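**Q** What would the 3D arrangement of this be:
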Amino acid sequence: MAGIYFHIPFCRQRCHYCDFYTTTQLNKKQELILALQKELLLRKSELAHDEIQTIYFGGGTPSLLNKNEICLFIESVKEHFQVSKNAEITLEANPDDLTTIYLNELASSPVNRLSVGIQSFHDADLKLTNRRHSAEQALQCIKMAQEKGFHNISIDLIYGLPNSSLEKWNQNLEITKDLHVQHLSAYHLTYEKGTVFDIWNQKKKIIPISDEESILQFQTLVEWAVKNNFIHYEISNFAVPDYLSQHNTSYWQQKKYMGLGPSAHSYNRDSRSWNVSNLPQYLAALSKDELPSECEWLTETDKFNDFIITSLRTRWGISLEKVQQQFGTDVRESLVSKVRPFIDNKKIYEKDGCLVLTNEGVFLSDMILAELIKIEDD
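**A** Reported below is the predicted structural model:
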């Protein structure tokens, strides 16, 4: 079982919080489409013995692709790989791209899941973050998508924004409830180095909200999820039953995935690779039938750390049985010893032989993980 990810790096404008690799060189779209097909062909042997269960178009702005371009990629995957007949096929989309005409096209394509980058239902927040759409466009695009037959829709929201309040965050959540979407990805704002928000923060042009306010917004989110039958299955992800993101869950469960496009990452349990984060270099390499990527083989320490980091993010937590099976008794005992203080101070709890973050522990997950991972091979 495996997944395939296409990175479509084009954006009409850059959001103030974003540090993903993107470019505004939309005139390079046709070159990218050809290069992605070439990369897929050159790498078809990598997942030759795996069934493809998920296909994901991320970015950037994948909704800048038209229906024919999306279908071309999906057909190419089906030509070179064994694809599950019930494969989850997700398209990330911006609300301003989800017009009636575009949704009509998507409804007749193999895409069966939409992930819509709303971020907030407040126009002031959207202006601050440099989003192109309005709050009204965000509302209407979800309703139109549902009318066109999409019943597996995820939306993205950001909490902890400058000038945000618990009242505004509650309003975002109530609107989400009223829209009857199946999935919510809610991310705490981070001031990533080099972003506009990071620069503004350093220059005191914006004032981050306090940690206490951020924690209160997160607690409100968790309480809202319970009340509205959303499963909190990963630190930032919530879904109604049967609508967990299969693609993202495969990341957290250490399943294989192939990333195509500039800056895309791949993983096959024994190694991981990443493509160059530069569109001209990516195109130049593939024009010469060369893969624009670097690869590293994973040590046992790397594999252990990957397992800990991905597992602890989820509602299933770290299975001590799997730790023992994959890494041995000594590693299991060392982990149990390291985790004991976090159990004692109620940041982690043990359930059915698994170590799971408490809601309080979620906000300290980076610090906790730093204590649990191994630095080097024994």
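**Q** all contacts plus neighbour counts: C-alpha atoms, from now on.
**A** Fine.
**Q** can you give me the helices for the stretch 201-350 of the chain?
**A** Counting by DSSP state H, counting those that start in this stretch, one finds helices in the stretch 201-350 of the chain at the ranges 211-227, 246-252, 279-287, 300-312, 320-327, 329-344.
**Q** Could you name the helices and strands sitting against the second one?
**A** Spelled out, it's helix 246-252. strand 2-8, strand 51-59, strand 256-260, helix 300-312 (3 or more CA pairs under 8 Å, 6 or more residues apart in numbering; DSSP states H and E).
**Q** so which of the ones you listed gets nearest residue 217?
**A** helix 300-312 (21.4 Å; CA to CA).
**Q** What lies in contact with that closest one?
**A** Helix 300-312 is contacted from outside by 251-254, 269-270, 317-318, 327, 355-357, 369, 372-377, using CA atoms under 8 Å, 6 or more residues apart in numbering.
**Q** circling back: can you tell me which of the helices and strands packed on helix 246-252 is nearest to residue 184?
**A** Nearest to residue 184, of all these, is strand 51-59, at 16.2 Å by CA to CA.
**Q** Quick check: buried residues in the closest one?
**A** Going by neighbour count (16 or more other CA atoms under 10 Å), the buried part of strand 51-59 is 52, 53, 54, 55, 56, 57, 58, 59.
**Q** Run through who's touching it.
**A** With CA under 8 Å, 6+ apart, strand 51-59 has contacts from 1-10, 20, 22, 74, 81-84, 86-92, 246-247.
**Q** Pull out the buried residues from the residues you listed.
**A** 1-10, 22, 74, 81-83, 87-92, 246-247.
**Q** export the helices of the stretch 201-350 of the chain to a markdown table and tack on distance to residue 136?
**A** Below are these laid out as a markdown table (distance: least, CA to CA, whole Å):
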| stretch | distance to residue 136 |
| --- | --- |
| helix 211-227 | 22 |
| helix 246-252 | 28 |
| helix 279-287 | 34 |
| helix 300-312 | 36 |
| helix 320-327 | 47 |
| helix 329-344 | 44 |
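**Q** I'd like the structure of this one too, to check against the first:
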Amino acid sequence: MSKQSSSRMSKQSKSKHSSPSERLGEAIGIYIHIPFCKQACHYCDFHFSTSLKKRDDMVKALAKEIELRKDEFKNVVVETIYFGGGTPSVLTIDELRFLIESVYNNYNISENPEITLEANPDDLSEDKIIELSESPINRLSIGIQSFFEDDLKLMNRAHNAEEAKACLSLATRYFDNISVDLIYGIQNSTNEKWLQNIETALSFGIPHISSYALTVEPKTALASFIKKGVVDDVDDELANEQFNILKDKLETEGFVHYELSNFGKEGYFSKNNTAYWQGKPYIGIGPSAHSFNGKQRGWNIRNNSKYIKSIEEGVLPIEIENLTKTDRYNEYVMTGLRTMFGVSIEKVETEFGESYKDYLLKNAEIFIQQQLLYIENNHLKTTKKGMFLSDGISSELFKLN
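**A** So this is what the prediction gives:
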């Protein structure tokens, strides 16, 4: 499951076949989308294909896009490289090395970049883990989702519960920086089962956990099953309960809840994800990947064949949205409230103007009264109760024009 996300709050100004080119700041991230999976998870709406026939052509196209876009950020340093998907661990070590070398050949790379690979347990044999540990990749994000067989079957995951445990036993021998994904709010789950999931992950000494509520996305198999009555709909109250169990348990174990869905020990926060929440620029490589330079957002075409053909012709298949000041304010509020850092009231006034600050404080007042928000050191933050509702709260603080 890819962690790269993007807000598309406005489509007022678009152009095709161009790309964000303003160079902001001194550090950027590069996200590389690997659009292949062995099988389709029932809940997933990310872009991928279960056919690997175009894999060779895709890898070549990804490397070429990396080269084609090297002039977008000339005088900056790449501090993170993130392989998302899809399932990046379906690639061979040689293919991964080739793509990493392509980045190094075309960009200035920091001395010790964070290089993350999203991986599924069924791909992580001991030989594969050893190969990865001997590569430049220094962080694994493993899609466990659950340690229970019935949950994995419901989600149509490619691995089983024993593979989930076996891969963590192996991975922790060769990697220090590991994150696991867990999903809560699964139908027919119980709070006892959920706590066991958390405790199982902790038993391996994992320093970072990303956890997401099971959501029903349109046009997914899960949405179809619910509509047909094959499975129950998700229970928001159960999800809220399990979110609080997660937060309480991990915080007692020394984890910092630094973003709505992310918990890390000190020194193990995701640099890639943190940069996104802080509004740093990034380049998205691959079909459906998003890019951001501070004032523009771009997204590549969601079609593997068309993407490959366009890149082979030297044309970037990207659509651009010029962000207005209001768009940027809305995005800052949305990302800020999801983090422990909150929304800087001073920054809102400095970057967007006094009218935006007044609007923010006026509309936040009702949530402060409901003890969902509070102000600390001139930062607007969510309370423990408000954190789970942060996306909905932030939408009420958005400006519409």
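**Q** Quick TM-score on the pair, please.
**A** Remark: TM-score between the superposed chains equals 0.98 [TM-score structural alignment, normalised by the length of the first structure]; 375 aligned residues with a CA RMSD of 0.9 Å.
**Q** one step back: now for the helices and strands packed on helix 246-252 of the first structure, which one comes closest to residue 199 of the first structure?
**A** Nearest to residue 199 of the first structure, of all those, is strand 51-59, at 22.8 Å by CA to CA.
**Q** Give the aligned range of that closest one in the second structure.
**A** Residues 77-85 of the second structure are matched to strand 51-59 of the first structure when aligned by TM-score structural alignment.
**Q** that older thread, Throw together a PyMOL command that grabs the buried residues out of the contacts of helix 300-312 of the first structure.
**A** Here is the PyMOL command that picks out the buried ones among the contacts of helix 300-312 of the first structure, judged by 16+ other CA under 10 Å:
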select buried, resi 251+252+254+317+318+355+356+357+369+372+373+374
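**Q** So which of the contacts of helix 300-312 of the first structure sit within strands?
**A** Mapping those onto strands (DSSP state E) picks out 318, 355, 356, 357.
**Q** Check those residues and tell me the two furthest apart.
**A** So, those by CA to CA: farthest apart are 318 and 357, at 9.5 Å.
**Q** mean distance, the match of strand 51-59 of the first structure to its aligned residues in the first structure?
**A** With mean CA distance after the TM-score superposition for the first structure, stretch 77-85 of the second structure departs from the first structure by a mean of 0.3 Å once superposed.
**Q** For the counterpart of residue 348 of the second structure in the first structure, list the residues it contacts.
**A** In the first structure, residue 348 of the second structure lines up with residue 323, judged by TM-score structural alignment. Counting by CA under 8 Å, 6+ apart, residue 323 of the first structure touches 331, 332.
**Q** residue in the second structure matching residue 72 of the first structure?
**A** Using TM-score structural alignment, the equivalent of residue 72 of the first structure in the second structure is residue 98.
**Q** and that match, that one's in a helix?
**A** Yes. Judged by DSSP: H, G, I helix; E, B strand; the rest coil, residue 98 of the second structure forms part of a helix.
**Q** quick one: the longest strand along the second structure to the first structure mean distance?
**A** Using DSSP E, we find that the single longest strand of the second structure is strand 109-119. Superposed on the first structure, strand 109-119 of the second structure shows a mean distance to its aligned partners of 0.4 Å (mean CA distance after the TM-score superposition for the first structure).
**Q** got it, and stretch 60-68 of the second structure?
**A** Relative to the first structure, stretch 60-68 of the second structure is 0.9 Å off (mean CA distance after the TM-score superposition for the first structure).
**Q** Go ahead and confirm residue 194 of the first structure touches residue 18.
**A** No. With contact defined as CA atoms under 8 Å, residue 194 of the first structure does not reach residue 18; the gap is 9.2 Å.
**Q** Looking at those two now, which is surrounded by more residues?
**A** Neighbours were counted for residue 194 of the first structure and for residue 18 using other CA atoms under 10 Å; residue 18 has more, 19 against 12.
**Q** which parts of stretch 295-310 of the second structure are buried?
**A** Residues of stretch 295-310 of the second structure classed as buried by neighbour count (16+ other CA under 10 Å): 295-304, 307-308, 310.
**Q** Please dump the residues you listed into JSON lines; it should also carry distance to residue 256 of the second structure for every row.
**A** Shown next, in JSON lines, are these (distance: CA to CA, whole Å):
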{"residue": "295", "distance to residue 256 of the second structure": "31"}
{"residue": "296", "distance to residue 256 of the second structure": "32"}
{"residue": "297", "distance to residue 256 of the second structure": "30"}
{"residue": "298", "distance to residue 256 of the second structure": "32"}
{"residue": "299", "distance to residue 256 of the second structure": "32"}
{"residue": "300", "distance to residue 256 of the second structure": "34"}
{"residue": "301", "distance to residue 256 of the second structure": "36"}
{"residue": "302", "distance to residue 256 of the second structure": "35"}
{"residue": "303", "distance to residue 256 of the second structure": "38"}
{"residue": "304", "distance to residue 256 of the second structure": "38"}
{"residue": "307", "distance to residue 256 of the second structure": "39"}
{"residue": "308", "distance to residue 256 of the second structure": "41"}
{"residue": "310", "distance to residue 256 of the second structure": "43"}
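**Q** Quick one: the residues in the second structure that stretch 122-141 of the first structure pairs up with.
**A** The aligned range for stretch 122-141 of the first structure in the second structure is 148-167, by TM-score structural alignment.
**Q** Residues in contact with the matching stretch: which ones?
**A** For stretch 148-167 of the second structure, using CA under 8 Å, 6+ apart, the contacting residues are 38-43, 120-122, 124-126, 144-147, 186, 197.
**Q** Next up, the contacts around residue 321 of the first structure.
**A** So residue 321 of the first structure contacts residue 353 (CA under 8 Å, 6+ apart).
**Q** repeat for residue 172 of the second structure
**A** Residue 172 of the second structure touches 178, 204, 205, 206, counting by CA under 8 Å, 6+ apart.
**Q** gap between the second one and residue 178 of the second structure?
**A** Separation of residue 204 of the second structure from residue 178 of the second structure (CA to CA, to the nearest Å) stands at 10 Å.
**Q** The two: who's more crowded?
**A** Of the pair residue 204 of the second structure and residue 178, residue 178 is the one with more neighbours under other CA under 10 Å, namely 22 against 13.
**Q** out of everything not next to it in sequence, what's closest to the counterpart of that one in the first structure?
**A** In the first structure, the residue paired with residue 178 of the second structure according to TM-score structural alignment is residue 153. What sits nearest to residue 153 of the first structure in space, not counting adjacent residues and going by CA to CA, 6 or more residues apart in numbering, is residue 114, at 4.9 Å.
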